[in-house]
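Engineer: build me a model from this:
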Amino acid sequence: MSNSQPQPSSVPILKRTLVFGFLYAAAIAVIGGGVAWLSVGAIGALSVVIGAVMAAVFLGITALSILIAIKYDIVAFFAIVLGAWLLKFVVFLILAVALRDQPWINTTSLFLALIAGVIGSLVVDVVVVMKTRMPYISDPNG
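Structural biologist: You can find the predicted model right below:
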């Protein structure tokens, strides 16, 4: 007999979201980086890769914060998720200001990669949730 509690039904969904989100960000880096290389040059490709990495990190922070917070009571859950959201917001602002005027960044390529990453992560979330079988009632003791 095991003392561990059963995992909430949302854990596999979040893990699948992480995997597909990271794969999507890698696709943005490769495909978008190639397109940017051809149209803008190496600076554009580097900017797309940076944008894809930023999108992947922000996606990861959200999903990981929920995976961590799900083990705690509702107040701690919301505190952890809100704290992660605020962390993402602050890190995004710092990176936006720091990268804005860098000569080795093409801001258009970076912006387009970030937008593609955000929209893609939302699509990944929707598709993963729609294709997952999950009970209509909440988890016991949850």
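
Engineer: drop to CA atoms for contacts and neighbour counts, all remaining ones
Structural biologist: OK.

Engineer: please, which helix or strand holds the closest residue to residue 114 other than its chain neighbours?
Structural biologist: Leaving aside its chain neighbours, residue 114 sits nearest to residue 51 (5.0 Å; criterion: CA to CA, 6 or more residues apart in numbering). Per DSSP states H and E: residue 51 is located in helix 42-69.

Engineer: want to put them side by side, so please do this one too:
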Amino acid sequence: MTAPLSSTPVLRAALIWSAVVAVVVLVVAVGVGALVAGGNGALSGGVGAAVGAIFPALTAVSILVANRFYGHPAWLQIFFGVVLGGWLLKFVLVIVAFLVLLRLDWVVAPVFFFALLATAVSSLVVDLIVISRMRLPAVSETVLPTHSDPNEV
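Structural biologist: Sure thing, here's the model as predicted:
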């Protein structure tokens, strides 16, 4: 069994804090949507916030899933296959979700958009804060040689 990758705690912390912030943005988006456009606005704000929270999280989840294969002889190929596959799937799902959601009569487009934008920006801010506060080694999984003779240069 190999040691876990140093990126795993960073990604887990980012997912946890992003979920917390997404719930706060969801509550605010539903409240503002209800004030602006009634029930349809509240629903639009909730859906926009949910879409804005789920899609950024898929990237971190795909990296965590791919990291489970660390130590496998084809780890790099598996890693990039899982992450790239996740991005492609996410790209298609975003297009389908927008095409479907924006054609529904009850969706209030401005409320949906601003809830989506607020959640996406807050997710980026959380990622920046988590990454800037994590202490990661500059070179991981490396063993440096040692000198036995202190007079040797």
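
Engineer: find me the equivalent region of the helix holding residue 51 of structure 1 in structure 2.
Structural biologist: Against structure 2, the aligned range for helix 42-69 of structure 1 is residues 39-66 (TM-score structural alignment).

Engineer: mean deviation of that stretch from structure 1?
Structural biologist: Superposed on structure 1, stretch 39-66 of structure 2 shows a mean distance of 1.1 Å to its aligned residues (mean CA distance after the TM-score superposition for structure 1).

Engineer: wait, what's in contact with the residue most central in space within structure 1?
Structural biologist: Centrality entry for structure 1: nearest residue to the mean C-alpha point is residue 59, 1.0 Å, by CA atoms, centre = their mean. Contact analysis of residue 59 of structure 1 by CA atoms under 8 Å, 6 or more residues apart in numbering lists 18, 21, 121.

Engineer: mapped onto structure 2, which of those hold?
Structural biologist: Contacts conserved in structure 2 for those, counting by both residues aligned by TM-score structural alignment, their matches' CA atoms under 8 Å: residue 121.

Engineer: turn the contacts of residue 59 of structure 1 into JSON lines, columns for secondary structure, distance to residue 108 of structure 1 and neighbour count.
Structural biologist: As requested, the contacts of residue 59 of structure 1 are exported to JSON lines (DSSP: H, G, I helix; E, B strand; the rest coil; distance: CA to CA, whole Å; neighbours: other CA atoms under 10 Å):
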{"residue": "18", "secondary structure": "helix", "distance to residue 108 of structure 1": "26", "neighbour count": "22"}
{"residue": "21", "secondary structure": "helix", "distance to residue 108 of structure 1": "22", "neighbour count": "25"}
{"residue": "121", "secondary structure": "helix", "distance to residue 108 of structure 1": "20", "neighbour count": "23"}
